[in-house]
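J.: next input, structure requested:
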Amino acid sequence: MSISNITVFLPSVLTLIGIPGLESVQCWIGIPFCAMYLFALIGNSVLLIIIISEHSLHEPMYIFLGMLGVTDIVLGTSIVPKMLGIFWFHVPEIYFDSCLLQMGLIHTFECIESGILLAMALDRYVAICYPLRHGAIFTHQLVTQIGAVVTLRAAIPATPSLVLIKCRFQFYHTTIISHSYCEHMAIVKLAAENVQVNKIYGLFVAFAVVGFDLTFITLSYIQIFITVFRLPQKEARWKAFNTCIAHICVFLQLYLLAFFSFFTHRFGAHIPPYIHILFSSLYLLVPPFLNPLVYGAKTKQIRIHVVKMLCS
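T.: Below you'll find the predicted structure:
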């Protein structure tokens, strides 16, 4: 193990510098970030209140939507308050353990969100391809079990990475993180030790989880489209397809942003660092911001209850 002449042993505090290269305009960047976060917080909270209070919405599709809302609230809350503290109040310091907690929350709930989208795709697949068996298959017990499995599947792979960083990495080249939040690779690159194992493990988990979910989501929607286009009546085809439009929009915006952020980070060496950081931040902020809009606009039952709530 080779260690440079300048190292820090087990730092208790790290420094987040925000968006390198855009320090002078970070206060203005914080305004749209704050607006998206507040809208995501209010929009997802309203969805949760409606789903919990309306007994008619206690169905698998809406329960999964409620889970997605909780996930979006946690994701936004895990990064935006600290980010705004850096942008607006010049408080870049963060305790090392708090940084690891933030990293763990981000990666765990990203994985949970992906798992919920897979569950929603499978729910729509059964509802459209096997409508008479949907109620018997997607019981409340199964939905609860899916929620538990999705949460465990997200938490278990994230734990070894946190343990490796906490226990194995003791010497650090610097305590300054060139990012606006505690991103996994940004922390790993601080270490003076060999970080290759942690890099490989992080990539393996990301590809395994996202690859698995993306494959089965795609297969589900392919089978849904085949079934829908085989329906004899145009009205029935449109009604069946319309129930999936919101899910498809959410699915596309999440994974397109994820892949764009990933490939620019891994292969865009010539791209300025602030572009990487902006897109990685938007990847965490845009889905929670858009999801309530998409489901509020495209789901009739949600739209009716939102109007009822506003008018009462």
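J.: okay, CA-based contacts and neighbour counts for the rest of this
T.: Will do.
J.: buried residues, stretch 305-312. List them.
T.: residue 305 (16 or more other Cα atoms under 10 Å).
J.: with stretch 199-209 instead?
T.: Neighbour-count burial for stretch 199-209 [16+ other Cα under 10 Å]: 202, 205, 209.
J.: alongside the first, I'd like the structure of this one:
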Amino acid sequence: MSDSNTTDFTNPSTFILLGIPGLEATHLWISIPFCAMYAIAVLGNFTILFIVKREPSLHEPMFYFLCMLAVTDLVMSTSTLPKMLSIFWFNSREISFSACLTQMYFIHCFSEMESGILVAMAFDRYMAICNPLRYSMTLTSSVVAKIGLAVVLRNGILALPYPFLARQWPYCRTNIIPHSYCVHIAVVKLACGDIRISSYYGFFDLFSVIGMDVFFIAVSYTLILRAIFRLPTKNARLKTFGTCSSHLCAILALYIPDFFSSFTQRFGQNVPLHLRVLIATVYLLVPPVLHPIIYGLRTKQIRGRLLQLFSRKGT
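T.: The predicted structure is shown next:
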């Protein structure tokens, strides 16, 4: 470790990302599944966007929200994985201070944007099941666009304090980040000032945004389940609940790794560092990989269009 990385300096021009500390010898092997997952995420989400754009029958609120989710997944994974793979493959660990803060903003903004889109999709399922006669009148193209804009503005604004708070702290000990990307808590831990404001804002953001989103999703599904159980036959109940299964899988794919990663980073001091970083790294890839698979396999309209696409290529 060079002296320039450990002696006194203020606000370094570059940070050094270690990748997954303690597992440097296996970085090349770790990169193989990560690269495969990134390729699946990019191919899967672009396929969703292509199918929805090409098929007029899919120009409905549910699929518009799915396209928003696909774009969010693409941005979130692309903001981290290329740099991460350059660390694993080429030992390219340097990242400029500005680029680090930009990456930090994109990570927090788009990971929470996914949560907001899942709330919108829960509202879509609520309207389709509980108020089907008002569905087309309520969820017009204009309303869908306004919901999407509201999600973008909410998370775009709430993510702004992360890079601004990180920029204001003096970094006088080291510029080495023991992580594979510039997550807020890993960066501000390098500061030599009092970073409680950053820590408090992280908790506020986690519980106010994610907590509020989980609350609204829970309320939506309470009303949905109540409506489903009122249906007269078991087949009708199963068929109606099946329309929610893809969305429920997407919710689990986002929130379970998110909460596990967040609490491990903050309270998992007894968890080995390499395991905490590995969990946080995998968390960013799980939703972008699983969402297109979930909706591609479990949504009849998309599955049918995919089969048609491949059958045409086969003829």
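J.: ok, residue 75 of structure 1 to residue 284 of structure 1 distance?
T.: Relative to residue 284 of structure 1, residue 75 of structure 1 is positioned 7 Å away (criterion: Cα to Cα, to the nearest Å).
J.: of the two, which one has the most company?
T.: residue 75 (24 against 21; other Cα atoms under 10 Å).
J.: the more buried one touches residue 109, doesn't it?
T.: Yes. Using Cα atoms under 8 Å, residue 75 of structure 1 is in contact with residue 109, at 6.5 Å.
J.: how near is residue 160 of structure 1 to residue 168 of structure 1?
T.: Distance, residue 160 of structure 1 to residue 168 of structure 1, using Cα to Cα: 11 Å.
J.: hang on, the earlier thing: need the buried residues of stretch 199-209 of structure 1 in CSV (columns: secondary structure).
T.: Below are those laid out as CSV (DSSP: H, G, I helix; E, B strand; the rest coil):
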residue, secondary structure
202, helix
205, helix
209, helix
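J.: in the stretch 201-312 of structure 1, which spans are helices?
T.: 234-267, 273-298, 300-311 (DSSP state H, counting those that start in this stretch).
J.: just put those helices in CSV and tack on distance to residue 145 of structure 1.
T.: Below are the helices of the stretch 201-312 of structure 1 laid out as CSV (distance: least, Cα to Cα, whole Å):
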stretch, distance to residue 145 of structure 1
helix 234-267, 21
helix 273-298, 24
helix 300-311, 25
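J.: which of those helices is buried the deepest?
T.: helix 273-298 (a mean of 20; mean count of other Cα atoms under 10 Å).
J.: what is it packed up against?
T.: helix 26-53, helix 60-89, helix 234-267, helix 300-311 (3 or more Cα pairs under 8 Å, 6 or more residues apart in numbering; DSSP states H and E).
J.: count of residues packed around the residue nearest to residue 241 of structure 1 when sequence neighbours are not counted?
T.: Of all residues not flanking residue 241 of structure 1 in the chain, residue 228 sits nearest, at 6.7 Å (Cα to Cα, 6 or more residues apart in numbering). Counted by other Cα under 10 Å, the residues lying close to residue 228 of structure 1 total 20.
J.: the closest residue to residue 244 of structure 2 other than its chain neighbours sits in which helix or strand?
T.: Closest residue to residue 244 of structure 2 apart from its sequence neighbours, by Cα to Cα, 6+ apart: residue 125 at 6.8 Å. Using DSSP states H and E, residue 125 of structure 2 falls within helix 97-130.
J.: can you name the next helix or strand after that helix?
T.: Helix 97-130 of structure 2 is succeeded, C-terminally, by helix 135-138 (DSSP H and E).
J.: do I have it right that residue 258 of structure 2 meets residue 281?
T.: No. Residue 258 of structure 2 is beyond contact range of residue 281, at 10.8 Å (criterion: Cα under 8 Å).
J.: once you drop chain neighbours, what's closest to residue 102 of structure 2?
T.: Leaving aside its sequence neighbours, residue 102 of structure 2 sits nearest to residue 163 (Cα to Cα, 6+ apart; 7.3 Å).
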